[in-house]
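1. My questions concern the predicted model and sequence given below.
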Amino acid sequence: MKILLTGSTGFVGKQLTLRLLEEGHQVFALVRNEKKAEMLKGAVAANDQNRLNILHGNITQEHGGLSAKTIESLKGSIDCVYHIAAYLSFDDEEKEQLYEINVGGTKNLLELAKELQVKKFFHVSTAYTLGNQEEAVEQLHSLERSFLNYYEKTKCQAEHLVFDYADHFQVNIFRPSIIIGDSKTGEAESTFALYGIIRSFQLMKRKMERKGNAPAQKVKFVCYQGAAQNLIPVDHVVKGLVAGLRHADHKTIYHLTNDHPPSNAEVFELLKDELDFHNVELVSPDRQNELSDQEKLFNEPLSVFHAYLKKTIHFDNKNAEQLFKQAGVEPVDVTEDVLRTIISGKNRI
């Protein structure tokens, strides 16, 4: 198949691009950053290079910034568009950029797909478009709800846009939860979520080691210990996206999520163990006023996620289960060993 991707130089997009090329597909990667495009090409196996086509453009521009000549050359030949590119920020002061990229960019890609007469449009969203709810179904969520941040709202708006084009081509929405590294290698290209916390632990450990002796009192780390976090390896997400090529049903949403998410306490115990940093104490949020200035810095990478960390969300994923079954693909089982591989990050980039 001939496949057009946005976000192909990002964490998920790169892994999906490599997998599609390995399976013999021809990939047209829409990129705006020349340096990242070269890095993507450098990661592609020699015998797959001739099937990777770089298209220079920008999703914030009409038709993704592609020229009329390029559009004409691709018209009628693209089997599927994977729209992965997005702007991830929980800072509501960045509303303009969030809307421009996540909503406006999706609209531009939908119009491009319409112009190219594509057969399928796959939109990679997020499992967290449900707002304050604690139960998520594989259906469009109403926009008339309270969202935790503007990022969530723009992703929900984009989903509604995608379904508005259902008369022009097959549309599907894939909702990954919190994406972590590869389940087998631990490889990840991310500094967000879990990786910001890992980095915080590493920096604090080094700071304490430089002092030469551990303080008598353990460093406090604020944690909603009982809540579970829906961590899912990137290879599980890629498996689901590839399975969709042949088995996704029109106007269907798929939750690429973890059936048995670990609790915060379980994750942080593994963190302490794998990073060999035991001089830390998990404390409940009601003890935040006890934090020293140094502990406040230690906890800073986690503060933006507190709204998510304090609750366990159940994601219905019956559609995704059926998709994997039809494709004859085994979902990734997020075991303790998998989490240890992710955290230890021996192959983290």
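-> Yep, that arrived. Numbering: from 1, shown residues only.
2. CA only for contacts and neighbour counts going forward, please
-> Noted.
3. For the stretch 101-250 of the chain, which segments are assigned as helices?
-> 105-116, 150-164, 194-211, 234-247 (DSSP state H, counting those that start in this stretch).
4. who wins for proximity to residue 4 among those?
-> Closest to residue 4 of those is helix 105-116 (C-alpha to C-alpha; 9.3 Å).
5. contacts for the closest one?
-> 59-64, 71-72, 74-78, 81, 83, 121, 158, 161-162, 165, 168-169 (C-alpha atoms under 8 Å, 6 or more residues apart in numbering).
6. Of these, which belong to strands?
-> 81, 83, 121 (DSSP state E).
7. Looking at these, spot the one nearest residue 177.
-> residue 83 (16.6 Å).
8. Tell me the most packed of the ones in strands among the contacts of helix 105-116, by neighbour count.
-> Of the ones in strands among the contacts of helix 105-116, residue 121 is surrounded by the most neighbours, 29 neighbours in total, counting by other C-alpha atoms under 10 Å.
9. got a list of what that one touches?
-> Counted by C-alpha under 8 Å, 6+ apart, residue 121 has contacts 80-83, 110, 113, 169-172.
10. what about it, distance to residue 29?
-> 15 Å (C-alpha to C-alpha, to the nearest Å).
11. Okay, one more to line up with it:
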Amino acid sequence: MHIVTGATGFVGSHLLADLLSDPDTAEVYALCRPTEELSARQRLLDAIAGANRDLPVGAVERLVVLEADVTRPLCGVSPERITRGGDSCVFWHLGASLQWRKGRRDETFDTNVAGTRHALELADRAAADLFVYVSTAYTCGSLGGDIPEALHRPASFNNAYEESKCAAEHLVAGFGGPRSLILRPSIIVGSSTDYSASGSYTGLYGYISELRRFNEMIGDSTDTVRLSTNRDTRLSFIAVDHVVQDMRSIVLAELKAPQQTVYHVTGESECYVGEILDYMLKLFGLQDRILTDAETIQDPTPLERFFEKRVEFFVQYTRTEKRFVRSTSPGRSVLINELAKYIDAEVIL
């Protein structure tokens, strides 16, 4: 059986759909917070639909919905409501806040650190065999070069989101409850089957949205902006369905024979920042308006400061290359020609 938090999110919805599609999976308990407009169950069903997954007949009957809130003790769930079957119990914790600005730091830590503690305590009370914390490869913060599958203590972080996820990793590793795994995806794009975003609005898609807004804002203006980047930096992309496949494979192997605690769930670093930006800017007709060959800008114009602020989160990752070491089989590479298909699928919407 499986217990899942964050199942209405991008990766969580794909994981939930995959678990329910597996005939060998027993019950799947999904913890979800209802809204004023939608019940918890309807939110989960909408998330599965957003993941573009057609479930087998009867699959949803194995979905057990528990109204929950990760910011509350035990996620607001009575452990007695979770009935253990005869198979192993895996607790997947994907519930997280993606807020990254300094002004939202307390909110981010409340969800990502305190929320993880609440999930750990619930997993312990529910007698889970394995607690799986889905983190991010970027808990390495300011570190560059080869990034090991180990807990990090970087000198600094790019944002509060990275910092909170790193703090949560240390919490998971030091918790005295069920055995734990920390899985770290890199930059996740949509489905490899049709290249659609499949429910994502962050990462690559967040950058595309900012370019779209900027293009609409400047209109017929002839102003140009310089963008500080390192065009030779390579980025690691991985399709969401490959993330789910890799995570489930790692969990299955660890249930059979424990090996380690931290795993990178990443693609090879194959796409150069310069190539990615050139392709996206050309699609929006911005290739002569946004100049990407400036590593530092000493005297930014008001428009440059505005644009830099809008894309601050994204450009932080274009300046220092990180190569994520994998102990499992090499990640499936997303080359620039394939990444272009993901970009095209979003831009034409």
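-> In hand now; what should we look at? Remember, it's a predicted structure, so these values are computed and weren't measured experimentally.
12. hang on, the earlier thing: could you export the ones in strands among the contacts of helix 105-116 of structure 1 as JSON lines, including distance to residue 262 of structure 1?
-> Listed next are these as JSON lines, based on distance: C-alpha to C-alpha, whole Å:
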{"residue": "81", "distance to residue 262 of structure 1": "33"}
{"residue": "83", "distance to residue 262 of structure 1": "29"}
{"residue": "121", "distance to residue 262 of structure 1": "33"}
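13. Just the closest of the residues you listed to residue 261 of structure 1, please.
-> residue 83 (26.6 Å).
14. Map the closest one onto structure 2.
-> Matched by TM-score structural alignment, residue 83 of structure 1 corresponds to residue 93 in structure 2.
15. Give the full set of residues in contact with that match.
-> With C-alpha under 8 Å, 6+ apart, residue 93 of structure 2 has these contacts: 4-6, 116, 119, 131-134.
16. same check, this time on residue 182 of structure 1
-> Residue 182 of structure 1 neighbours (C-alpha under 8 Å, 6+ apart): 188, 233-235, 342.
17. list the ones among those residues that structure 2 also has?
-> Retained in structure 2: 188, 233-235, out of the contacts of residue 182 of structure 1 (criterion both residues aligned by TM-score structural alignment, their matches' C-alpha atoms under 8 Å).
18. And the strands in the stretch 1-150 of structure 1, which stretches?
-> Secondary structure of the stretch 1-150 of structure 1 (DSSP state E, counting those that start in this stretch): strands at 2-6, 26-31, 52-56, 80-83, 120-124, 135-136.
19. In CSV: those, plus distance to residue 14 of structure 1.
-> Shown next, in CSV, are the strands of the stretch 1-150 of structure 1 (distance: least, C-alpha to C-alpha, whole Å):
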stretch, distance to residue 14 of structure 1
strand 2-6, 10
strand 26-31, 10
strand 52-56, 12
strand 80-83, 12
strand 120-124, 14
strand 135-136, 28
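20. So among the contacts of residue 93 of structure 2, which ones count as buried?
-> Buried residues within the contacts of residue 93 of structure 2, defined by neighbour count using 16 or more other C-alpha atoms under 10 Å: 4-6, 116, 119, 131-134.
21. follow-up on the earlier one: okay if I get the kept ones among the contacts of residue 182 of structure 1 as JSON lines plus distance to residue 288 of structure 1 and neighbour count?
-> What follows is those, written out as JSON lines (distance: C-alpha to C-alpha, whole Å; neighbours: other C-alpha atoms under 10 Å):
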{"residue": "188", "distance to residue 288 of structure 1": "31", "neighbour count": "23"}
{"residue": "233", "distance to residue 288 of structure 1": "31", "neighbour count": "28"}
{"residue": "234", "distance to residue 288 of structure 1": "33", "neighbour count": "25"}
{"residue": "235", "distance to residue 288 of structure 1": "36", "neighbour count": "21"}
